[in-house]
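A.B. asks: prediction below, plus the sequence it came from.
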Amino acid sequence: MADVLHILLPREETGQSYFSHGGKRGLSISVVFTSLATIFVTARIYTRTRLMKRMEPNDWMILIALTFSYVFMGFFIVESLNGMGMHGADIPPPVMLKQMKAFWLTIPFYNAALLCAKASILMQYFRVFPTKRMRVVCWVLIGVLATYGSWAVLSAFLNCIPVAKFWNPTLPGYCINQKGLWFSNASMHIFTDLAILIIPIPALHALELPKRQKIALISIFALGGF
């Protein structure tokens, strides 16, 4: 493994590595959770295709989400190997340029992966909670996801005009208030996360089950908050 990293790490002629401790930590966490997602989605698709003999729309949507997460992961690796987590003053301009280009590419695929995963959960609710009220609520949330999701992905690609100004601020042009953009997108992600967690609780509460089983079932759904 060390030999492989020695080949992959970006180095200047001095032999300096820009794979920082912060980059290693961030990359390790991403690799672990992407691997777990792959295992769970593979098990899900195996169950659908081999045992149930059919794929539902929510299964295709989670596959799309996983594909976007792989693309995100590829660019995140490049970002990590080029000084992510280091102080900007300690990174040579050519290395910083690679990092910022990779960072620019991670943002839309990160948003797309999250949005597709949330849409998959809402589509799953159609089957688990087949009531008219639940379907209306889910469709409203899917509409919210589609609206703000389109903005999140489009603004990630075009938050600077020309786009090269994102990684080269000295160029003439214009950039959206990036901090405001990221906070607004984060707020919408948190809002939709909470909504997806909350909307099945009334239906679960109405089930005619012993209290302990009902609490256990609600707790299982609440695990999605993590």
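C.D. replies: Looks like it arrived, so ask away.

A.B. asks: use CA for all of it now, contacts and neighbours both
C.D. replies: Noted.

A.B. asks: sec struct for residue 109, please.
C.D. replies: Secondary structure for residue 109, judged by DSSP: H, G, I helix; E, B strand; the rest coil, is helix.

A.B. asks: what about it, distance to residue 199?
C.D. replies: Using C-alpha to C-alpha, to the nearest Å, residue 109 is found at 27 Å from residue 199.

A.B. asks: neighbour count: these two, which is higher?
C.D. replies: Per other C-alpha atoms under 10 Å, whichever of residue 109 and residue 199 has more neighbours is residue 109, with 23 against 15.

A.B. asks: so the more buried one is in contact with residue 67, correct?
C.D. replies: No. Counting by C-alpha atoms under 8 Å, residue 109 stays clear of residue 67, with 9.4 Å between them.

A.B. asks: wait, what's in contact with residue 65?
C.D. replies: 112, 113, 114, 115, 116, 117 (C-alpha atoms under 8 Å, 6 or more residues apart in numbering).

A.B. asks: one more to weigh against that first structure:
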Amino acid sequence: MEAKSKSPPAGEWNGWPWDFSKYPHDDFGPQLNYGIWVLTAVAGGFLGLRIYCKKIRRRRLWWDDHVLIASWVALVAQTSLITFNTTLGYGKHIWDFHPKDLSLFLLISNTSGFFSILAAMLSKTSFAITVLRISQDRIRYIVWFIIISVIATLGFAALSTYIQCTPVEKLWNPLMKKGHCWPKELVIDYNIFTAAYSGAMDIILALLPWKIILSLTLNKKERIGVLLAMSMGVLYVYPPCG
């Protein structure tokens, strides 16, 4: 700890003009890869079970299924890009990250962020379409509003990943003297708004099925099971608010 509080001595280390040989060299890349691929596999497992159940019951896939598949594909793309970034030094200390890899790292990070937002947008849209199939009257208008507004807010958040700088190359080459980017405060504030709005829509989508299911003719066990299953979306509120 004492070594980190002092300036490193002059020298050379992994492309840096200082000697970091006595500094810690932890690498959390393997743990990161393990965690994200396990979660991606679990999500894929649930998706596979959903498709399998429809196939054995000879039911065709509907729009919500196709949108959910697209969401998982975007998730796989995001996970793959994060894994690639670990080969550049993601998960290590800054002094173990070679400066020449900075531009590529930022490019991959921005692309990964794009797919992350895309996956979230599509997964919410998929569930909203499912709710839309069983909703009637005014609830349908509410669900349509959620679908359109979520696509608009998250879609712009994903698009802003690339349009916030002119030229776009400045995104992954911040040392460029020419060009300009949106104020960081603006980007941060919009991302906070998007996260809050996304979380609010998760809560509403989790609660809407209650009104619908309670009006159906089901026995108590079936009603409780369906309500719990369709309300699991509320658990997704926490990630965007973090």
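C.D. replies: Okay, I see it. What you see is a predicted model, and the numbers here were worked out from it, not measured in a lab.

A.B. asks: tell me how they score on TM after superposing.
C.D. replies: TM-score of the superposed chains, computed with TM-score structural alignment, normalised by the length of the first structure, equals 0.80; 210 aligned residues with a C-alpha RMSD of 2.7 Å.

A.B. asks: which residue ranges of the first structure form strands?
C.D. replies: 160-161, 174-175 (DSSP state E).

A.B. asks: quick check, central residue of the second structure?
C.D. replies: Central residue of the second structure (C-alpha atoms, centre = their mean): residue 116, 3.1 Å from the mean position.

A.B. asks: which residue lines up with it in the first structure?
C.D. replies: Residue mapping for residue 116 of the second structure onto the first structure gives residue 110, with TM-score structural alignment as the criterion.

A.B. asks: same deal with residue 132 of the second structure?
C.D. replies: Using TM-score structural alignment, residue 132 of the second structure pairs with residue 126 in the first structure.

A.B. asks: what about the closest residue in space to that match that isn't next to it in sequence, how many residues nearby?
C.D. replies: Nearest residue to residue 126 of the first structure, sequence neighbours excluded (C-alpha to C-alpha, 6 or more residues apart in numbering): residue 135, at 6.0 Å. Residue 135 of the first structure has 17 neighbouring residues, counting by other C-alpha under 10 Å.

A.B. asks: you'd agree the match of residue 132 of the second structure is up against residue 137?
C.D. replies: No. Contact criterion C-alpha under 8 Å: residue 126 of the first structure and residue 137 do not qualify, at 10.1 Å.

A.B. asks: and residue 221 of the first structure, what's its match in the second structure?
C.D. replies: Counting by TM-score structural alignment, residue 221 of the first structure lines up with residue 230 in the second structure.

A.B. asks: tell me how far its match lies from residue 134 of the second structure.
C.D. replies: 12 Å.

A.B. asks: more neighbours: which of those two?
C.D. replies: residue 230 (19 against 12).

A.B. asks: list the contacts of the counterpart of residue 202 of the second structure in the first structure.
C.D. replies: Taking TM-score structural alignment, residue 202 of the second structure has residue 193 as its aligned residue in the first structure. Counting by C-alpha under 8 Å, 6+ apart, residue 193 of the first structure makes contact with 118, 225.

A.B. asks: need the helices for the second structure, in chain order.
C.D. replies: 29-56, 63-88, 102-134, 138-163, 184-213, 220-230 (DSSP state H).

A.B. asks: re the thing from before, tell me the spacing between the match of residue 116 of the second structure and residue 136 of the first structure.
C.D. replies: Taking C-alpha to C-alpha, one finds residue 110 of the first structure at 27 Å from residue 136 of the first structure.

A.B. asks: map residue 157 of the first structure across to the second structure for me.
C.D. replies: Per TM-score structural alignment, residue 157 of the first structure is aligned with residue 162.

A.B. asks: and for its match, the neighbour number?
C.D. replies: Residue 162 of the second structure has 18 nearby residues by other C-alpha under 10 Å.
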